[in-house]
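[1] below are the sequence and a predicted model; questions follow.
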Amino acid sequence: MPLLMAGCANAPLEQAGSLSSYSDLDQADGLLAKSKIRIRKDEVLAARTVRIIPTTFAEGARTETISDDQRKLVGNAIDRTLCAGLSDRLEVVPASQPADLTVRAVVTHMTATDEKAVATTKVVSVAKSFLLPGVPVPTPRLPIGLGSLSMEAEARGKDGTPEAAMVWGQGANFLSGAARVSTAGDAYELASAFGNDFSKLVVTGENPFKSLSGPPPAERFQAMAGGAPKYAACEAFGRAPGVAGLVSGAVGAPPEWTDKGNGVPAAPAETAAAQ
C-alpha cells in the first residue's frame, strides 16, 4: 500500500462553490480516493426519481493541455456512469422534468496525463511480451506525468434541500488502471470511479467506501457492453464503447477513438460561480 500511494498522482479536494455548505462534510476516504461526504439517509432513500444536470467545469479545472472536446468527453463519462449507477435504485428522468432528487457534479481540478510517458510504458510492455512470451510479468507505468481528477457533487430535493454531497479526488497510479496515450486519458478513466462512488452514496444512503459493492444488475452489464441503458433518459449521455472501449483501453488507445460521447455539441463553459 505505501508503494502504491507513493506512485499516485495528487488530487486536491478543492472547493468550487457549487455545494450548499462545506462545513458539515465528514472525512470518508477509500483505498485510493480521498473524499468528504454528507448524507441524509432517510430522505435520500425515500426518493424514487432522479434527474442529472450535465457536469460542468470550474475555471481551475480548465488546463490548456486538455482540449474542450476532451473535457466534454470526460464530463460525459461522469454523467453516463452516474446515470447507470443511480439506475440501480432510482428511476432516471430527463433533466427537463421534475424529480425527487437533482444531481449536479462539477470538476474542480484536473491534471493532464503525460502522453510520452504512457507511450514509453506501452513500448516496454510490448518488448516484454516478445522477450518473455507467456510469462505474466506486470509492466508498471512510469511514475511521472500521472493525471488526476477532483470533483464535487450534490443531490438536492424538490425544494432545493441538499440531501447528499461529496467532495472527491483521486490520482492515477503506476500499478493499476488503464494507461491511455491521451492528455485526458487518466481523467477519463477516473471519471467512472467518481460516478460509481457518488451514485453508491445516493443509492445506499451510506459511505460508499465502507463495504465492497456486489455484482451489478443485469441492466448495468448490458449498458457497460454498449447496449441500451435501463432508462431512456440515460441515452442523453450516449452509450458506452463496450468491447471496443475495453480493447482500446488495454492497448492504451485514446478514449476519443472509441467513445462517441453524447453526440451533442459542447455548451458554453460554465464557471463555478454560475452554479
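    Here it is on my side, so go on.
[2] CA only for contacts and neighbour counts going forward, please
    OK.
[3] please name the nearest non-neighbouring residue to residue 82.
    Once flanking residues are discounted, residue 82 sits nearest to residue 195: 4.7 Å by Cα to Cα, 6 or more residues apart in numbering.
[4] what of residue 116?
    Leaving aside its chain neighbours, residue 116 sits nearest to residue 181 (7.5 Å; criterion: Cα to Cα, 6+ apart).
[5] in stretch 140-153, which residues are buried?
    The neighbour-count check on stretch 140-153 (16 or more other Cα atoms under 10 Å) flags 140-153 as buried.
[6] so residue 149 lies in a helix, does it not?
    No - judged by DSSP: H, G, I helix; E, B strand; the rest coil, residue 149 forms no part of a helix; its state is strand.
[7] can the buried residues of stretch 140-153 go into TSV with extra columns for distance to residue 59?
    Listed next are these as TSV, based on distance: Cα to Cα, whole Å:
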residue	distance to residue 59
140	33
141	30
142	29
143	27
144	25
145	22
146	21
147	18
148	16
149	14
150	13
151	13
152	14
153	16
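[8] check the gap between the closest residue to residue 43 other than its chain neighbours and residue 101 for me.
    Closest residue in space to residue 43, ignoring its immediate chain neighbours: residue 163 at 6.8 Å, by Cα to Cα, 6+ apart. Using Cα to Cα, to the nearest Å, residue 163 is found at 8 Å from residue 101.
[9] and those two? Which one has more around it.
    Per other Cα atoms under 10 Å, whichever of residue 163 and residue 101 has more neighbours is residue 101, with 28 against 21.
[10] where do the strands sit along the stretch 51-200 of the chain?
    Along the stretch 51-200 of the chain, counting by DSSP state E, counting those that start in this stretch, strands occupy 91-92, 101-111, 148-156, 162-171.
[11] among those strands, which is nearest residue 34?
    Ranking the strands of the stretch 51-200 of the chain by proximity to residue 34 (Cα to Cα) places strand 162-171 first, at 5.3 Å.
[12] which helices and strands sit right next to that closest one?
    In this structure, strand 162-171 packs against strand 34-39, helix 41-46, strand 148-156, helix 185-204, with contacts taken as 3 or more Cα pairs under 8 Å, 6 or more residues apart in numbering; DSSP states H and E.
[13] ok, and here's another one to check against it:
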Amino acid sequence: MLALPPTDMAFDMISAPRIGAVSTVFLTLLALPACATKPPTQTGFLTNQAGMEKVSGTVRAQIERQRDLSALRAVQKLTLLPAKLQEGGDIPDTITPESRLLVLGELDRQLCFQLSRRFELVGPEDPSAARVQAVITRLQETSATASAASAAVSWFLPGGSVRLPVGRGGLSIEARLDLADGQQAAAMAWSRGAGVVMDEGSLSEVGDAHRFTANFADDFADFLVEPGKPKRALTAQDPCQKHGARLDLGRLAAGQVIGLHVPRPNSPTPQNN
C-alpha cells in the first residue's frame, strides 16, 4: 500500500522548488499523447468481420464493430460463456497465471452485470438462447513502481490523477453474440490503454486491464440494444450473484485513499482456461 505523507508534514515538503518541479512534470505529461491505446486486434475469433466499422469520436478506446440490429431485436435470452485468453494472443510471459485469471474473472463479472440489465441471462442448457463470449487478445502490464510514483506526483496536484509516460497498461478484447442457430449477429473489437491523465495506476501488474473490463462491458452491452432502450430491473434472484456485490464500496474507498486502483479478487475462482 502506498504511504502518503501525514498532513502535518505536507506543508514542510511543499517548498517552492518542489512545487516548481512537480509543475514541470505535470506540464510535460500534458504535452505527451493522452492515450497509449493500441489498435484493436484481428485474431480470427470473430467469425464474420465483414462490415466492421471503426467508431469515430471515442476519446480513450479504439473500437471496431458490426451488428445485425434486426436480428438483435428478437433476442430476449442470453447465455454468457466464460471469457478466455485468445490462443496466440499478445500476453506477456511475465504476467502470472493468477493475474490473468484476475482479469478474466473481472471480465466475466462486468459482462454479467451489464448484460443482465438488458437481457434475461440463462444457462447453456437453454437451446433457444443467444450466446455471448469474449476473448482477451492483448494484455499490457501495469508497472507498480511507475504507478506509485505517479500517485505521489498526483498527491500534489488538485483535480485528478496523472500517470508517468512509462509502465501504463492496457487491454484488448474481441467479443461476439451468436444467435441460437450459430449465426453471428454482433461483433466488437475493442482496445484501450491507460492515458497520462485521469487514469489512476495500480500496484497490480494487470491493474489497468482489470479496470478497463468495466468500460468494455458497458460499451459492448450498449451496442447490443437500440439506443434509449430502458434497462431491465434487477430481480430478487440476481443472476450475477456468484460474482459478488455489484458495487464494492470498500474496495472503491480504499482506492480513493491511496490514489490507486485496487482490483477485486475473484470469488469464486472462475473456471477459465
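    Received the coordinates, thanks. In this text, all values refer to a predicted model and were calculated from it rather than measured experimentally.
[14] just to revisit the earlier point, show me the common contact partners of residue 163 and residue 101 of structure 1, please.
    Both residue 163 of structure 1 and residue 101 are contacted by 155, 156, 157, under the criterion Cα atoms under 8 Å, 6 or more residues apart in numbering.
[15] out of those residues, who's nearest residue 171 of structure 1?
    Closest approach to residue 171 of structure 1 among these (Cα to Cα): residue 155, at 24.1 Å.
[16] wait, doesn't that closest one sit right on residue 102?
    Yes - applying Cα atoms under 8 Å, one finds residue 155 of structure 1 in contact with residue 102, separated by 5.3 Å.
[17] higher neighbour count, these two?
    Remark: of residue 155 of structure 1 and residue 102, residue 155 carries more neighbours, 27 against 22, as counted by other Cα under 10 Å.
[18] the more buried one pairs with which position in structure 2?
    Residue 155 of structure 1 maps onto residue 177 in structure 2, with residues paired by TM-score structural alignment.
[19] so which residue of structure 1 lies furthest out from the middle?
    Most distant from the centre of structure 1: residue 131, at 36.0 Å, with distances by Cα atoms, centre = their mean.
[20] how close does that one get to residue 79 of structure 1?
    42 Å.
[21] how long is stretch 129-140 of structure 1 from one end to the other?
    Start-to-end span of stretch 129-140 of structure 1 (Cα to Cα) is 14 Å.
[22] residue in structure 1 matching residue 162 of structure 2?
    So, by TM-score structural alignment, residue 162 of structure 2 is matched to residue 140.
[23] residues contacting that match?
    121, 174, 175.
[24] can I get these in a markdown table with neighbour count and distance to residue 265 of structure 1?
    Formatted as a markdown table, the contacts of residue 140 of structure 1 follow (neighbours: other Cα atoms under 10 Å; distance: Cα to Cα, whole Å):
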| residue | neighbour count | distance to residue 265 of structure 1 |
| --- | --- | --- |
| 121 | 21 | 34 |
| 174 | 23 | 34 |
| 175 | 18 | 36 |
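[25] picking that back up, of all the strands of the stretch 51-200 of structure 1, which one is nearest residue 28 of structure 1?
    Closest approach to residue 28 of structure 1 among the strands of the stretch 51-200 of structure 1 is made by strand 162-171 (9.4 Å; Cα to Cα).
[26] give me the number of residues near residue 12 of structure 1?
    Close neighbours of residue 12 of structure 1, defined as other Cα under 10 Å, add up to 20.
[27] from residue 13 of structure 1, how far off is the nearest residue to it once chain neighbours are set aside?
    Leaving out its chain neighbours, the residue that sits closest to residue 12 of structure 1 by Cα to Cα, 6+ apart is residue 169, at 6.1 Å. Counting by Cα to Cα, the gap from residue 169 of structure 1 to residue 13 of structure 1 is 6 Å.
[28] neighbour count winner among those two?
    residue 169 (28 against 19).
[29] identify the residue of structure 2 aligned to residue 55 of structure 1.
    Here residue 55 of structure 1 is matched to residue 83 in structure 2, going by TM-score structural alignment.
[30] ok, now which ones touch its match?
    104, 105, 107, 108, 133, 134, 135, 136, 272 are the contacts of residue 83 of structure 2 under Cα under 8 Å, 6+ apart.
[31] if you set the cut-off to 7 Å instead, what comes out?
    By Cα atoms under 7 Å, 6 or more residues apart in numbering, residue 83 of structure 2 lies in contact with 104, 107, 108, 133, 134, 135, 272.
[32] of those, select the buried ones using a ChimeraX command.
    Selecting only the buried entries of the contacts of residue 83 of structure 2 in ChimeraX, with 16+ other Cα under 10 Å as the criterion:
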select :104,107,108,133,134,135
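[33] can I get the contacts of residue 83 of structure 2 in TSV including distance to residue 61 of structure 2?
    Output for those, formatted as TSV (distance: Cα to Cα, whole Å):
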residue	distance to residue 61 of structure 2
104	19
107	16
108	19
133	20
134	17
135	17
272	25
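[34] which one of the contacts of residue 83 of structure 2 is nearest residue 7 of structure 2?
    For those, the nearest to residue 7 of structure 2 is residue 107 (37.9 Å; Cα to Cα).
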